[in-house]
Each structure stands twice: as C-alpha cells, then as structure tokens.
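Student: What follows is a predicted protein model with its sequence.
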Amino acid sequence: MQSTEDAKRSRYEIRSVDTDLAVLIVSTVSELGGGLELWVAFGTVKDFRLIAVHEIAESLGPMRCYALPRFHSLTGCDATSYFQHIGKRTAWKIWKLSDMLTTALCSLRKDPKNLQDSILHTVKRFYSFCSITGPAVLNALMRHEETCL
C-alpha cells in the first residue's frame, strides 16, 4: 500500500545540512526526469532554507547537473580541499563561461579512470583562471569564448 501511495506522489522533501548531499540531489533529480518536485530542507534553525532542487536542476540543464559533483569536488567538498583565496562563487562564474570545462567534467564523471590529456589541460586552465580572476580576467575570458564560437 505504501509503494502505491509513493508512486502517486511527485513531491518529496529531503532534510540535510550537508552541501555534498545537496549537490548529489541536484545532479540526480535532473536524471530522474520531469514531473518530480524535489525540495531540500537545508540548514539549521537559524539558517534554515527550503530549496527547490527541481528548479535549480532545470535552470542548470542536464549537462551542468551531470558535471556538478565533479565541479563540487574540484572546488572543495568534505573529501577535498578548496582553492586558496578563491570562493565557490568565483569558480562558479568561471565555470558558467566555459562549456569546455562542463564537457571535461562530464567525461570525468562518466569514466573517471580515463583521464585524457585534453581533460587534464581543461581542468588546469580552469584552476589557472580561478587563481588570477578579477573583473578584467573574467571579461577577457568572455571575449575569448565569444571569438572562439
């Protein structure tokens, strides 16, 4: 009886205080397809938020959702350290400008043991842009990507 009721539901809520879990949920909800409404009750009493994960996944698109766990691990998570003096927001802005990084991160997620030179080069470029960012560098990167397209 319970599984029949669950099959009719399309709205779920998950409680978490861990960003790693939130990232995995965003990545997974994109793979589950439309019609699913998934919310994460995130934080503690003082900083409590109810986050519409399905809306985040929709705005990111399937490729970025699929690459999101790798981006999170590159920029710092429970198991890896973060960039020195670089926040996730800065790294996120750079990632939004680079479709090549998205493709590389998707390849890493699909086959983590197949680390090709092109993937490694793209990730190294991402790190170097993160370490020298500022408004001028971000604008230069945007202009470069526009001319390449």
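Tutor: In hand now; what should we look at?

Student: only C-alpha atoms for contact and neighbour calcs from this point on.
Tutor: OK.

Student: could you say what helices and strands the longest helix along the chain packs with?
Tutor: Ranked by residue count under DSSP state H, the longest helix found in the chain is helix 53-75. Judged by 3 or more CA pairs under 8 Å, 6 or more residues apart in numbering; DSSP states H and E, the packing partners of helix 53-75 are helix 19-32, strand 37-42, helix 99-110.

Student: Reformat these as JSON lines; add distance to A67 and mean neighbour count.
Tutor: Below are the helices and strands packed on helix 53-75 laid out as JSON lines (distance: least, CA to CA, whole Å; neighbours: other CA atoms under 10 Å):
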{"stretch": "helix 19-32", "distance to A67": "8", "mean neighbour count": "18"}
{"stretch": "strand 37-42", "distance to A67": "19", "mean neighbour count": "18"}
{"stretch": "helix 99-110", "distance to A67": "5", "mean neighbour count": "19"}
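
Student: got another, please set it beside the one above:
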Amino acid sequence: MRLVERILKGERAAIAKAITLVESSRKKDKEESKELISKLILHPGHSVRIGFSGSPGVGKSTFIESFGSYLVDKGYRLGILAIDPSSQLTGGSILGDKTRMSEISKNENTFIRSTPSRGSLGGVSFGTREAAIILDSAGYDFIFIETVG
C-alpha cells in the first residue's frame, strides 16, 4: 500500500488523506482504514500523547499554541487533533481551531486536524485513536488531543 509508505515518510497530504479515510463512515473506507492501521501499527513512533479538555473559552487553544510553539521551536514535530462538539440540532461543527491557532498552524513541523465529534460521547470522535496512530507512525514527537470536556 503506497499510502503507508508516504505516511512513514511524513507526507502531509498522505496523513490528511489517511485521517479522512479513518473518519469516513463508508463501508469501503472502513475496510481500507482497518488495513491501513494494521500496517501502521507495525511501525510505532515515539510520540507523547497529551489530552487537553475543558469548557469552551478557558484557553485550551491559547495554551496549545503557546506550548506547541515552544516545542516546535525546540525542533519537535507536533500533531494536533482538535475535536469540536457537533450541534445536536444541525449536526454541524465550527472547526475553528486552525483559526484560533493561527501562528503555529503556519509552521511546517505542525499538523493540525479539526474534527467534529459527530455526537460521539466522551469528548473524542470516532477515529481519534486511529488518527493518533497515523501521526505517531509519521514521526510526530508530540500529539495533542483537544476537546471540550
């Protein structure tokens, strides 16, 4: 699978494609994503995973941008998985974390992915674990998972 090789090289487009695949609800994509993760899990990285949870407006994104900037300035690669709550009424989500983390999002050693929770309980969305595996296999040193608590 060529996608695996591209992820292992840290190609951003391949990482984005893989995360889209694991988040998909299509049956074909679910089968492909299982195969992808089963191959990537054989290539574990050394990433440190840190979760950030709290009420809206308490400063999670501000802290992540500040701490994340410190880490990338030290030469580390940072992956950020930001899970935004979905509206129970419309199912929509704002997905505004890239906007709130404007400076760090410009850094080539940072990968930010905003994902709607899609009604998933527990603050993380379906596919968050798999997305973290993808970032780990791609060589990211730190993976931040941000969610409303």
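Tutor: Received the coordinates, thanks. Predicted model, so just to flag it, every value in this text is computed and none were measured.

Student: Got a TM-score for the pair?
Tutor: The TM-score (TM-score structural alignment, normalised by the length of the first structure) is 0.24; 51 aligned residues with a CA RMSD of 3.4 Å.

Student: quick check: angle from the longest helix of the first structure to helix 19-32?
Tutor: 130 degrees (axes from the mean of the first three to the mean of the last three CA atoms, to 10 degrees).

Student: Pull out the buried residues from helix 53-75 of the first structure.
Tutor: By neighbour count on 16 or more other CA atoms under 10 Å, the buried set for helix 53-75 of the first structure is 53-55, 57, 60, 62-75.

Student: likewise stretch 140-149 of the first structure?
Tutor: Quick answer for stretch 140-149 of the first structure (16+ other CA under 10 Å): L141, M142.

Student: Equivalent analysis for stretch 61-75 of the second structure, please.
Tutor: Result for stretch 61-75 of the second structure [16+ other CA under 10 Å]: buried residues S61, I64, E65, G68, S69, L71, V72.

Student: just curious, which of those residues is nearest to R129 of the second structure?
Tutor: Closest approach between these and R129 of the second structure, by CA to CA: I64, at 19.3 Å.

Student: how about the closest one, secondary structure?
Tutor: helix (DSSP: H, G, I helix; E, B strand; the rest coil).

Student: any idea how far L135 of the second structure is from it?
Tutor: 17 Å (CA to CA, to the nearest Å).

Student: same check, this time on S53 of the second structure
Tutor: 20 Å.

Student: Tell me which of those two has more neighbours.
Tutor: L135 (31 against 15; other CA atoms under 10 Å).

Student: The more buried one reaches R129, doesn't it?
Tutor: No: applying CA atoms under 8 Å, one finds L135 of the second structure not in contact with R129, separated by 10.1 Å.

Student: ok, and the closest non-adjacent residue to the most centrally placed residue in the first structure?
Tutor: Of all residues in the first structure, the one closest to the mean position by CA atoms, centre = their mean is L68, 2.6 Å from it. In this structure, L68 of the first structure finds its nearest non-sequential neighbour in S27, 6.4 Å apart by CA to CA, 6 or more residues apart in numbering.

Student: residue contacts, the one you found?
Tutor: S27 of the first structure makes contact with A57, C65, Y66, A67, L68, P69, according to CA atoms under 8 Å, 6 or more residues apart in numbering.

Student: which strands and helices sit next to whichever strand or helix holds K17 of the second structure?
Tutor: Per DSSP states H and E: K17 of the second structure is located in helix 12-23. Here helix 12-23 of the second structure touches helix 2-8, helix 27-40, helix 128-137, going by 3+ CA pairs under 8 Å, 6+ apart.
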